[in-house]
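Novice: Task: produce atomic coordinates for the following.
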Amino acid sequence: MTALKTRRAALITATALSLALSISPPVTTRAFAQWIVYDPTNFSQNVLTAARELQQINNQIQMLTNQAQSLLNQGKNLANLPLSTLTQLQAQVARTQSLLSQAQNIAFNVERIQTAYSSVYGTAAATGSNATMVAAAQSRWQNSVGAFEDSLKVQAGVVGNISTNSGAMSSLVTASQSASGALQAAQAGNQLLALQSQQLSDLVAVLAAKGRADALEQARATATESQGQQQYKIFSTRSGYQPGNVTMFGGH
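Specialist: Alright, predicted model coming up:
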């Protein structure tokens, strides 16, 4: 009986020890795993790493935003100005040139001017018969009258351009001030310069037409003086007065 109890006690002890050994490894493993997950140092490092990655993402987003804005600004700088006055300015210049080309008798042409001066001005004014000199004087008078008329036409055309140019200038200044990019501002500036060039060409045309009229009138006056001297010379060298019979009032 005593031996049996002893054997039972030994068996129970061995069984308990075996259970303890079989249960101990899982408990130890679970305790070790819990210590790794909740390690404060490792957790802080993970948070810092995540914060750095988030900051990098934000930096990349900001960089992409800046690049997109830069592309938008480049697009604005490349946009064309929706306003153009070139056709209008070209039409005004062509109209002024047309008025100048309508110059009467003596056109704005060097060869024609030389021909006209050699035929009715200068020494030609005091040569030939009385009939020839009178015809030349008539031609010079017509040249002067026509030149003054041409000058008035050109002046009227230029004055007519003033209101149109004023409207174009206002539109271009407004377009320049509201330009969305560098290209539009530059194009508006170029058109303003073209407008100034057109106005300068109008001024040159007026001065040329007026100068032509004044020059022809001065030349006419000089030629008339030369012609008068020649006619007086011819008259003074004639023979004395020869009286003749004159019939008046029906022979009474």
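
Novice: alpha carbons only for contacts and neighbour counts from here, please
Specialist: Fine.

Novice: before we move on, what SS does Gly167 have?
Specialist: Three-state call for Gly167 (DSSP: H, G, I helix; E, B strand; the rest coil): helix.

Novice: Over to Lys210?
Specialist: For Lys210, the secondary structure call by three-state DSSP comes out as helix.

Novice: And this one, please, so the two structures can be compared:
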Amino acid sequence: MTAFRMKNRSVAALLAGACLVTPAAVTFLLPAPAQAWRIVYDPSNYAQNVLTAARTLEQINNQIASLQNEAQMLINQARNLASLPYSSLQTLQQNVQQTQQLLAQAQNISFEVGQIDQAFQSQYGNVPLSATDAQLVADARLRWENTVGGLQDAMRVQAGVVGNIDANRAEMSALVGESQNAEGALQATQAGNQLLALQSQQLSDLIALMAANGRADALTEAERATAAEQGRIQRERFLTPGSGYQPGNARMFNSN
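Specialist: Coordinates of the predicted model:
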């Protein structure tokens, strides 16, 4: 009886173990149903991908901005190297040449050291005591002509300088406009240099005017000094005792 019961218990235990093992084994061997395949959403992975995309886009934008800055820099360099399309050199040279021509047309005594020395030695030097009255008069007239010619030359130079004022004013207005509208540093510099050239031309006119006026004043003073010396010589000759009256033969009424 006892053995029968133990046998029944062993059989029951085996059946219970079989019941427990069999479903698990079946579950492992059978294929998984379709509902078991699902898309898993990982928030941390999604956020990392978005951050990576944003950083990549930022790098691209930075590269685009860098290229734009380089292009603008090249444009600015091109503007800085652009030459000024306006030049006043020809006008300024013409003004200087006109003034030089007026100085070169100086009458009788030019602006040349050798000719000035020669003229003063021959015309404004010491008046010889033995010179005749005709020679004294001729020399005095020549000196007067030199003085009048110097005054005329000075007035002609003055007229030329005044005539350059309108041209210089027009050039100055044009150059100031070019300087204000300059696209780059080179154009502004070139406009400034041309303004300096205009000032140099005006200074040249001023120097020429001073030289012409100084020449006229010098000739006037030289004539005055020589006239005083000539007057002294003539007075001395007049006061010098002569040989007196010398009788001579006289004829009257065409007598033979």
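
Novice: And for Met73 of the second structure, the neighbour number?
Specialist: By other CA atoms under 10 Å, 12 other residues sit near Met73 of the second structure.

Novice: Over to Glu183 of the second structure?
Specialist: Look at Glu183 of the second structure: counted by other CA under 10 Å, it has 18 neighbours.

Novice: ok, now Val137 of the second structure?
Specialist: Val137 of the second structure: 13 neighbours (other CA under 10 Å).

Novice: Show me what it lines up with in the first structure.
Specialist: Residue pairing (TM-score structural alignment): Val137 of the second structure is matched to Val134 of the first structure.

Novice: where's its match, which helix or strand?
Specialist: Assigned by DSSP states H and E, Val134 of the first structure falls within helix 130-177.

Novice: residue boundaries of the helices in the second structure?
Specialist: 2-29, 43-81, 89-104, 113-123, 133-180, 185-239 (DSSP state H).

Novice: For the ones you listed, give me CSV that also has distance to Gln246 of the second structure.
Specialist: Formatted as CSV, the helices of the second structure follow (distance: least, CA to CA, whole Å):
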stretch, distance to Gln246 of the second structure
helix 2-29, 180
helix 43-81, 97
helix 89-104, 56
helix 113-123, 36
helix 133-180, 22
helix 185-239, 18
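
Novice: related to what we said a few turns ago, determine the angle, from 0 to 180 degrees, between the helix holding Val134 of the first structure and helix 86-101.
Specialist: Helix 130-177 of the first structure runs at 170 degrees relative to helix 86-101, counting by axes from the mean of the first three to the mean of the last three CA atoms, to 10 degrees.

Novice: relative to helix 110-120, how tilted is helix 130-177 of the first structure?
Specialist: Using the same axes, to 10 degrees: helix 130-177 of the first structure against helix 110-120 is 150 degrees.

Novice: What's the local residue count around Glu229 of the second structure?
Specialist: 17.

Novice: Name the nearest residue to it, sequence neighbours excluded.
Specialist: Leaving aside its sequence neighbours, Glu229 of the second structure sits nearest to Val127 (CA to CA, 6 or more residues apart in numbering; 6.8 Å).

Novice: Sort out which residues of stretch 161-175 of the first structure are buried, please.
Specialist: Across stretch 161-175 of the first structure, burial judged by 16 or more other CA atoms under 10 Å covers 161, 165, 168-169, 171-173, 175.

Novice: Can you state the residues of the second structure onto which it aligns?
Specialist: Counting by TM-score structural alignment, stretch 161-175 of the first structure falls onto residues 164-178 of the second structure.

Novice: I'd say the residue nearest to Glu229 of the second structure and Gly231 touch.
Specialist: No - Val127 of the second structure is not in contact with Gly231 according to CA atoms under 8 Å; the separation is 9.6 Å.

Novice: Neighbour count: the two, which is higher?
Specialist: Using other CA under 10 Å as the criterion, Val127 of the second structure and Gly231 rank with Val127 on top: 19 against 14.

Novice: if we can go back for a sec, residue contacts, the residue nearest to Glu229 of the second structure?
Specialist: When contacts are counted by CA atoms under 8 Å, 6 or more residues apart in numbering, Val127 of the second structure is found next to 226, 229-230, 233.

Novice: I would like a ChimeraX command selecting only the buried ones among the residues you listed, please.
Specialist: Filtering those down to the buried ones (16+ other CA under 10 Å) takes a single ChimeraX command:
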select :226,229,230,233
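
Novice: Output the contacts of Val127 of the second structure in a markdown table; the columns should cover distance to Leu186 of the second structure.
Specialist: As requested, those are exported to a markdown table (distance: CA to CA, whole Å):
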| residue | distance to Leu186 of the second structure |
| --- | --- |
| Thr226 | 59 |
| Glu229 | 63 |
| Gln230 | 65 |
| Ile233 | 69 |
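
Novice: what about Gln201 of the second structure, neighbour count?
Specialist: Using other CA under 10 Å, Gln201 of the second structure has 19 neighbouring residues.

Novice: again, but for the one 3 residues further on
Specialist: Residues contacting Ser204 of the second structure under the criterion other CA under 10 Å number 17.

Novice: What's it aligned with over in the first structure?
Specialist: Per TM-score structural alignment, Ser204 of the second structure is aligned with Ser201.

Novice: Burial check on Gln121 of the second structure, number of neighbours?
Specialist: Residues lying near Gln121 of the second structure (other CA under 10 Å) number 11.

Novice: That one and Val113 of the second structure, how far apart?
Specialist: Plainly put, Gln121 of the second structure is 12 Å away from Val113 of the second structure if you go by CA to CA, to the nearest Å.
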